[in-house]
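> Predicted coordinates and the sequence they were generated for:
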Amino acid sequence: MRDFTDEARRPEHAPGDHPKVPRERTGLLLANLGTPDGHDYWSMRRYLNEFLSDRRVIDYPRWKWQPLLQAIILTKRPFTSGAAYRSIWDTERNESPLLTITKDQTAAMAERMAARYGEDVVVDFCMRYGNPSTKAKVRQMVEAGCTRILFFPLYPHYAGATSATANDQFFRALMEEVRQPVARIVPPYFDEPAYIDALAASVERKYAELDHRPDILVCSYHGMPKRYLMQGDPYHCQCQKTTRLLRERLGWETTEIATTFQSVFGPEEWLKPYTVEEVARLARQGKKSIAVCAPAFSADCIETLEEINEEIRESFEHAGGERFTYIPCLNDDAAHMDALAGVVEANLAGWLD
């Protein structure tokens, strides 16, 4: 984010000891899940500790969960998760793909906001876990003169463990500000026509590149305990609607597309069908060629680049599958960024017109 301190001025008629005040602006803060600072043991342990200590992610009683987390999980999991991150790590930039892509998305959004609003909108990004932190970025925006902040969790679908916890952290950051900016939260955009169009276009492009047509497109969404659905979390229903809208936009039959859920963790039942099991079942049923996309992720990350393109691919091939195609997330694709910019403009209405 640009440094605006040189533009700060003392208010007219203010006494000489009055602090300088920056010109009022509106902040747009994009938020993603997060990334460890490195794939070494201690970087992974810090990241996993913050992530797995979040009550929105794991809601077991602390007296039961924390001893298990600290004494067992965090002594072993940093090694396995670190190896997974190492397999996708950008060694040249020394950062994860999620961080690189989020930076690119932020730059693309800043270009669109500058073209629409000039310098009235300050665009930046933060991570729920790891760096850059939500607290630090809110502080920077306030110092830059942002008296209003539009907070945008980059999740098409609402879930307590994604959108809600990102919002929680944003609200915590606001609690520490002497002069709180006015705040708005961008709602889920899982059924926005421009987002569905961008998603469909990415599928059509990938299919056009292939020398064969996959037997089925698997839309793999991040999973959650089924219990959360029963408690009222709308995530499952929103995912199902995205798949339906994508199918209708593509003009396909119901047999050509499926909804599954990945990243199961812990002993309880999660949303089904599980992607890793479903792709194996499809292979055994004779579906020798499949494509997989991940509509719930706005940017490629460990769950797509390592879990889908390695673990889930392996499950499909071991069950007899022959051709596995991964369709990348929308990332900083122009149509995707145009769709997100449209969502932003709609939510800035009344503040900036």
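Cool, the structure landed.
> contacts and neighbour counts: CA atoms only from here.
Noted.
> which stretches of this structure form helices?
Assigned helices in the chain, in chain order: 41-52, 62-68, 74-88, 97-117, 134-143, 165-175, 193-209, 226-230, 235-250, 275-284, 313-318, 334-348 (criterion: DSSP state H).
> What are the buried residues along the fifth one?
Using 16 or more other CA atoms under 10 Å as the test for burial, helix 134-143 gives 134-135, 137-138, 140-143.
> who's in contact with stretch 116-127?
1, 24-35, 102-103, 106, 109-110, 113-114, 132-134, 137, 141, 146, 352 (CA atoms under 8 Å, 6 or more residues apart in numbering).
> Among those residues, name the buried ones.
25-35, 102-103, 106, 109-110, 113, 132-134, 137, 141, 146.
> any chance of the helices of the chain in JSON lines, plus distance to residue 328?
Output for the helices of the chain, formatted as JSON lines (distance: least, CA to CA, whole Å):
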{"stretch": "helix 41-52", "distance to residue 328": "25"}
{"stretch": "helix 62-68", "distance to residue 328": "35"}
{"stretch": "helix 74-88", "distance to residue 328": "14"}
{"stretch": "helix 97-117", "distance to residue 328": "12"}
{"stretch": "helix 134-143", "distance to residue 328": "27"}
{"stretch": "helix 165-175", "distance to residue 328": "24"}
{"stretch": "helix 193-209", "distance to residue 328": "8"}
{"stretch": "helix 226-230", "distance to residue 328": "27"}
{"stretch": "helix 235-250", "distance to residue 328": "16"}
{"stretch": "helix 275-284", "distance to residue 328": "16"}
{"stretch": "helix 313-318", "distance to residue 328": "14"}
{"stretch": "helix 334-348", "distance to residue 328": "12"}
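> okay, pairing it with this:
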Amino acid sequence: MDRTQAPADHPKIPVEKVGILLANLGTPDGTDYWSMRRYLSEFLSDQRVIDYPKWKWQPILQGIILSIRPQKSGAAYRSIWNEEADESPLLTITKQQHAALSDSLHARYGDQVLVDYCMRYGNPSTASKVRAMVEAGCSKILFCPLYPQYAGATTATANDQFFRALMQETWQPAARTLPPYFDNPAFIDALAQSVTRALPDGQPDLLICSYHGLPERYLTAGDPYHCHCQKTTRLLREKLGWDKDRVLTTFQSKFGPEEWLKPATVDEVARQAKAGNRRIAICAPAFSADCIETLEEINEEIRDSFIEAGGESFTYIPCLNDDAAHIAALTDRIVANLAGWLD
């Protein structure tokens, strides 16, 4: 509707904007049992994550796993919790990314854009942020899952939740989703800069690129995640100018009895230490922000595995978080995908 031609008694319609909605995995609201149980129940009930039939999986999840796992996960979260803000590091960093990207995009587009963030699991929910954007006048929304590599269990389920939110809207905005950016030159440059910055004394014996794992059958079913991870590692190694045998791809966070992508990071670091590679560095190129899988799993559990096997020097290279080069790379991808909507 042309707002200049609306009759005087027409309900007020906000000025049109383009929404840019950043999406990350999610976070529990607290580290107590019930907060962890709510979060884990939502996460592990997602059939993009655990695709077993509901009749088989839900009794196991609700009756056994969620009786035990919330205490263990709560303890892990407490070891990294942002006590000052009373929130998980993932939420703190996502807020920082949002602030930086909002500044970057408003500098380019002014009030034509509204930038916000949501979580696939937990709060703030995707549906609540889509609703807020529609109410604010967003007639178009670019949905941006912050996963460089595509996987059904990350990018696809985030998109699913976005589309479910759109189904609730009477007047749906036009919608686009941000494609994976695992091989984007600006993203690879940002990764390489983070490695160089973290290793001022030169190359360790090995650089391990640790990615969140998936069951092997997801790969054979057509999920491109494994290939995206391998290419990210190769491009990073080439950008650094390092030899092939100095950079490895591994996978972490195995869950359940199935065969997962290999090699497993926790086992590989121990094997490398025993083989004489006593100085390693690890980065996590699948994570846009530091979280439980990096701050606790890599920097505690995987570090311990390496040291116990005889390793001497373990360097964890933080995720890109709100690093200026990362924000520039994300801005570049967002601007490219706003073409035709905003120029």
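Perfect, I can see it now. Worth saying up front: this structure is predicted, and the values here are computed from it rather than measured.
> Of the helices of structure 1, which is nearest residue 150 of structure 1?
Closest approach to residue 150 of structure 1 among these is made by helix 334-348 (7.5 Å; CA to CA).
> other SSEs contacting the closest one?
helix 97-117, helix 193-209 (3 or more CA pairs under 8 Å, 6 or more residues apart in numbering; DSSP states H and E).
> Which residue numbers in structure 2 does stretch 142-155 of structure 1 align to?
Counterpart in structure 2 of stretch 142-155 of structure 1, with TM-score structural alignment as the criterion, is residues 134-147.
> List the buried residues for that stretch?
134, 136-147.
> so how far is it off the chain centroid?
18 Å (CA atoms, centre = their mean, to the nearest Å).
> contacting residues around it?
13-24, 114, 154-155, 158-159, 162, 172-178, 180-181, 286-288, 334, 337-338.
> Recalculate using a threshold of 6 Å.
Contact with stretch 134-147 of structure 2 is made by 14-24, 155, 173-178, as judged by CA atoms under 6 Å, 6 or more residues apart in numbering.
> Can you flag which of the residues you listed belong to strands?
17-24, 174-177 (DSSP state E).
> okay, those in CSV with distance to residue 324 of structure 2 next?
CSV is the format used below for those (distance: CA to CA, whole Å):
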residue, distance to residue 324 of structure 2
17, 26
18, 24
19, 22
20, 19
21, 19
22, 17
23, 19
24, 19
174, 30
175, 27
176, 25
177, 23
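> out of those, what pair is the most spread apart?
Farthest apart among these by CA to CA are 17 and 24. That separation is 22.4 Å.
> So what's the residue count around the aligned residue in structure 2 for residue 273 of structure 1?
When structure 2 is aligned by TM-score structural alignment, residue 273 of structure 1 is paired with residue 263. Applying other CA atoms under 10 Å, we find 16 residues neighbouring residue 263 of structure 2.
> give the contact list for residue 263 of structure 2.
residue 250.
> just residue 22 of structure 2 next, same as before
Residue 22 of structure 2 neighbours (CA under 6 Å, 6+ apart): 117, 144.
> same deal with residue 186 of structure 2?
residue 329 are the contacts of residue 186 of structure 2 under CA under 6 Å, 6+ apart.
> and residue 253 of structure 1, how many neighbours?
Quick note: residue 253 of structure 1 (other CA under 10 Å) scores 9 neighbours.
> Give the equivalent position in structure 2 for it.
Residue pairing (TM-score structural alignment): residue 253 of structure 1 is matched to residue 243 of structure 2.
> sorry, back to before: and which of the ones in strands among the contacts of stretch 134-147 of structure 2 is nearest residue 216 of structure 2?
Once CA to CA is applied, the member of those that ends up nearest residue 216 of structure 2 is residue 24, at 23.8 Å.
> What sits closest to the closest one if chain neighbours are left out?
Excluding its sequence neighbours, the residue lying closest to residue 24 of structure 2 (CA to CA, 6 or more residues apart in numbering) is residue 119, at 5.0 Å.
> Trace that neighbour over to structure 1, please.
Using TM-score structural alignment, the equivalent of residue 119 of structure 2 in structure 1 is residue 127.
> now swap in residue 198 of structure 2 and tell me
In structure 1, the residue paired with residue 198 of structure 2 is residue 206, using TM-score structural alignment.
> With residue 25 of structure 2 instead?
Residue 25 of structure 2 maps onto residue 33 in structure 1, by TM-score structural alignment.
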